[in-house]
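K.L.:
Could you look at this predicted model? Sequence included:
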Amino acid sequence: MDSQKSAQDVLRCNLCETPVPPLFCDLCHINLCRSCAGDHLLDESKEHKVGEFWHREIDTIMKNLQSEIDDVEFDQLSAFDKEEEKLTTKLNEISQVIEYIMHLSLDWKNSANCPHSLSSRYQVFFPGRINRDHLQEEFGSLSKPSMTKEERVYTMDQPSNKSFLEDPKVINSINTDYYQLYAVTCLTDEEIWTSGSDDIIKLYDSFKGILQKSVQTFSGNIPSDIAVTESGDLLYTDYNDRSVNIAKEDKIQQLVRLEEWRPQSVCHSSSGDMLVIMTSDDIKETKLVRFSGSKEKQTIQWDDRRQPIFSSGDQMYICENRNLDICVVDCGAHVVLAVNAEGKLRFRYTGHLSSTKGWFCPAGITTDSLGKILTSDSDNDCIHILDEDGTFLRYIDSCDLQGPQGLCMDSKDHVFVADSKSGTVKKIQYYK
């Protein structure tokens, strides 16, 4: 029978046409019976590689499989799932082919004793069901590519929906003995640090208004701003001394000493870093610096067009929002602005047009659990509430504020306001 014209003929030795040859030369690409294999290997004019015929198909399949796996490129993490799906589909197909070849190999081996059995019928493949749960056991699995850029991921509890009170109300007042009160920051829901017109930083019970503790600045200068670390230590900036300091276990330690720059406002970020906004000695430049300990980690100063983001003023206050935006009060420019964690400008807010309010004069800033931004307006004796994109939402102007400046928030979204003219800290409820 002509093997080139018959679709039902069995495989034959290429040298003697013996049916079902058990061997194959990978280099010459011919089928060999065992008798002809010896003569073929004696031909020293070329190299030979003779092996079991049924291994040939499996080796070819596995080489192709490895080639396909090697060709998969995971340039972007977002493309991984698509590539994995393609590869899983290919593994299914290959699994079926291998199963078929394994059946053929048994038939080839059996036909060595009964060479006419294969020529007596035409083989048909009936594919079985592939259990996807066992693919990894059979073929292994690919790990997801690692990211080359270090990224920090923050998770935030989703707060419940809250609605504004029609009329925000003062639920507590704490009288301090400052001639003028500038800053307030929460240590806990029960304790607040305050600073004002002298070199003493004071800790008050936020319910009873009782003085708990006092810390004097190391230099004797009035602190520019105060903040609290995640571990509960007090941070303060000393504009005249060019330093950022920490009060820890009744001892004051200098964390950062600047040259040619003076620190203004400080806050502790959710990542554990310290954010400091500072002004050059000649008050011509302002920049925001992220510190890891005492080491500079990031500087934010210019926009994409190499224009300054901040004005050349000497009154700046900062806080970090829950979306990791850094919100800044630029008093000299009468603006509130926000940059994202990479330092890209997000928005500028220059006040809300109102027939009852005068020139916008921001003097303090904080954010709540829903990402709302609160900024005090010392000239108009009110607080502006913005959404996280800088859109005006409403005023808090019904609480008899007198020159409000520093702001901070407790865990229940009560805002503490440093009333500079009265020397009083007011605790205000503005959500229902």
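P.N.:
Cool, the structure landed.
K.L.:
CA atoms for contacts and neighbours, from now on please.
P.N.:
Noted.
K.L.:
And the residue nearest the centre of this structure?
P.N.:
residue 153 (3.3 Å; CA atoms, centre = their mean).
K.L.:
ok, now which ones touch it?
P.N.:
By CA atoms under 8 Å, 6 or more residues apart in numbering, no residues touch residue 153.
K.L.:
Okay, and it sits in which element?
P.N.:
Assessed by DSSP states H and E, residue 153 sits outside every helix and strand.
K.L.:
gap between it and residue 389?
P.N.:
Here the criterion is CA to CA, to the nearest Å. By it, residue 153 lies 21 Å from residue 389.
K.L.:
Please apply the same query to residue 216.
P.N.:
Applying CA to CA to residue 216 and residue 389 gives a distance of 38 Å.
K.L.:
before we move on, what about residue 426?
P.N.:
Residue 426 is 27 Å from residue 389, where distance means CA to CA.
K.L.:
Which one of those two is surrounded by more residues?
P.N.:
Comparing residue 426 with residue 389 by other CA atoms under 10 Å, the one with more neighbours is residue 426, at 25 against 16.
K.L.:
Am I right that that one is in a helix?
P.N.:
No. With DSSP: H, G, I helix; E, B strand; the rest coil as the criterion, residue 426 is strand rather than part of a helix.
K.L.:
Presented hereafter is structure B, for comparison with structure A:
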Amino acid sequence: MDPRTSAQDVMRCDLCETAIVQMHCDTCLVNLCKACVGDHISDESKDHKVVKFQSRKSTLLHPPCTLHDNKRCEMFCEQCNIPICSACIVSKNHSGHNILEIIEIYNTKKMEIESKNEEMRKSIYPTYQDIASDVEKRISQLDKGYEGILTAITNHGEEWHRQIDKLVKKLKEKVDKMKIRHNSALEKHRAEINQRISDIDDEIRKLAKLLESNDISLFTHHENTITKFRKLLPKVDASFPVFTPMKFQEEQFHKLFGKLSTLSLTSEENGYNSKLKQISPEAGSSPPVKKLLNEPETDTTIDTKFGYLYNVACLSDEQIWTAGNNSSMKLFSINEGTLLQTINTESWRSPDAIAVTKIGELVYSDEYEASVNIVKNRKIETVIQLQNSKPKGVCITSSGDLLDIICSIGYNSKVVRYSGLTEKQIIQWDDEGQPLYSYSSGSKYISENKNLDICVSDWNATAVIVVNHAEKLRFRYTGNTSAQNQRKFSPYGITTDSQSHILTADYDNNCVHIIDQDGQFISYIYCGLSQPIGVCIDKNDNLFVALRGNSKVKKIKYLH
């Protein structure tokens, strides 16, 4: 085997190509053996820096001057932004300029490049790997997602077939009953006609016999019966029922059968920025750490005077929106406890959930109208209209998107993310294809955590279900199993604070659970709560709890 072409061969001198490399010229970036060093440095046009091979590239190579031959630039002119040599300085072309040693520029640039390399390796590259994994996951879920749509269409079609078959059967049974009645009437009429024919036949025989007789008394006592026969029996008839099929109108039929939304493909310029911010070293500082108070304390209590209170949402540090068991949504002053404004839903039914946008507009879901609506200048606009589905909990994300829990008739619930009117994301299944949320349309509330996790309290599932921004299930919290004398966990309202704590109202146990962002139980908040149902947090981490039992809102301090 030729040692020069063998994959296991050692490095050879770049000049003689036979001897083993021992030296290296940092100026020319050439590998040399000791015997060839003399020949290499004989070229005096360059300032050769020959070092041991193990120490290659240890000598900084200063750039050659573009104006002066055989000169290396050891300085740097900040005004001209170019490397310069000693001859350039003597020439006074850079007189009065700020001159730095080029090694300073090198060290500064090297630190910048090292920082960029660190960010590329530890932040940007892993982010793109996560994005690629996310795209792969979404591609892998295409079949399942579209299979669900096809199954829904098929099931709906089969249901229509069943209803049509049922209707056809009912109409046929009705026709059969009509036929029986029709036939019975004609049979009875036929019997009457046959009886009359038989009577006439008897009368004809009697008259013929009389005509053969010469007994005058028979003729004188003969009764005239022909009048009875001259009066014909009434005609019994019935017209056949007529089936009038409705004219088939394809457009109207499509509207009745169901609507398939269009495929919305969008390319969002900053769609992945939130992923990068989570791990980027330049993402900004974390919020200050706040510790829990030893004993949470009630700061304010507001009487909303609803029959039953269900929801609360913070508008500001001074005002909160509330909603209960009627159509009104009431805005209260927190400090004064006074009613400031009342808005009624368009359906005049109780809203299922309320939230406030980043610019202070009230949003509410209406199960009766199957819609999500926004209040702008006291006027209500429908932003989402659903078909065969019911909106439940709603929340506004840190990016301004709207998250809505949707319960479809006959199907598992799902979380849908909207940007304006555009449906951006659907969260419904875990990695094993199992539903994340319960089938029933019972109470469900939703909130986004500071780490962009999506948190849903599912009363029917007796659990808080948390998924990350990429739809991956992080954990299910089913209550504090170590607690004594506790009733079954009964989660309703849910919210999060600046520490990424998750807080959920436990209706049956008259308390609020605090858990960390990884689903670990931290503490309870009691504070004399009676049937807590709705919760929200203001920007100062004050907790507001809507109490169904007495229709009051409690403002609670629980963090230092």
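P.N.:
Good, I have the coordinates. What you see is a predicted model, and the numbers here were worked out from it, not measured in a lab.
K.L.:
What residue in the second structure is paired with residue 270 of the first structure?
P.N.:
Counting by TM-score structural alignment, residue 270 of the first structure corresponds to residue 398 in the second structure.
K.L.:
show me what contacts its match?
P.N.:
residue 448.
K.L.:
name the element it belongs to?
P.N.:
Using DSSP H and E, residue 398 of the second structure sits within no helix or strand.
K.L.:
What segments of the stretch 1-150 of the second structure are strands?
P.N.:
Under the criterion DSSP state E, counting those that start in this stretch, strands of the stretch 1-150 of the second structure are mapped to 23-25, 30-32, 50-52, 75-77, 82-84, 99-101.
K.L.:
Same question for the stretch 151-300 of the second structure.
P.N.:
In the stretch 151-300 of the second structure, the strands defined using DSSP E, counting those that start in this stretch lie at 292-303.
K.L.:
Now distance to residue 328 of the second structure and mean neighbour count too, for the strands of the stretch 1-150 of the second structure, in JSON lines please.
P.N.:
Shown next, in JSON lines, are the strands of the stretch 1-150 of the second structure (distance: least, CA to CA, whole Å; neighbours: other CA atoms under 10 Å):
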{"stretch": "strand 23-25", "distance to residue 328 of the second structure": "84", "mean neighbour count": "23"}
{"stretch": "strand 30-32", "distance to residue 328 of the second structure": "84", "mean neighbour count": "23"}
{"stretch": "strand 50-52", "distance to residue 328 of the second structure": "85", "mean neighbour count": "20"}
{"stretch": "strand 75-77", "distance to residue 328 of the second structure": "72", "mean neighbour count": "21"}
{"stretch": "strand 82-84", "distance to residue 328 of the second structure": "71", "mean neighbour count": "21"}
{"stretch": "strand 99-101", "distance to residue 328 of the second structure": "72", "mean neighbour count": "16"}
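K.L.:
now the ones you listed as CSV including distance to residue 349 of the second structure?
P.N.:
Formatted as CSV, these follow (distance: least, CA to CA, whole Å):
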stretch, distance to residue 349 of the second structure
strand 23-25, 85
strand 30-32, 84
strand 50-52, 86
strand 75-77, 75
strand 82-84, 74
strand 99-101, 75
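K.L.:
Tell me which residue of the second structure matches up with residue 251 of the first structure.
P.N.:
Superposed on the second structure with TM-score structural alignment, residue 251 of the first structure falls opposite residue 379.
K.L.:
Repeat that for residue 223 of the first structure.
P.N.:
Using TM-score structural alignment, residue 223 of the first structure pairs with residue 351 in the second structure.
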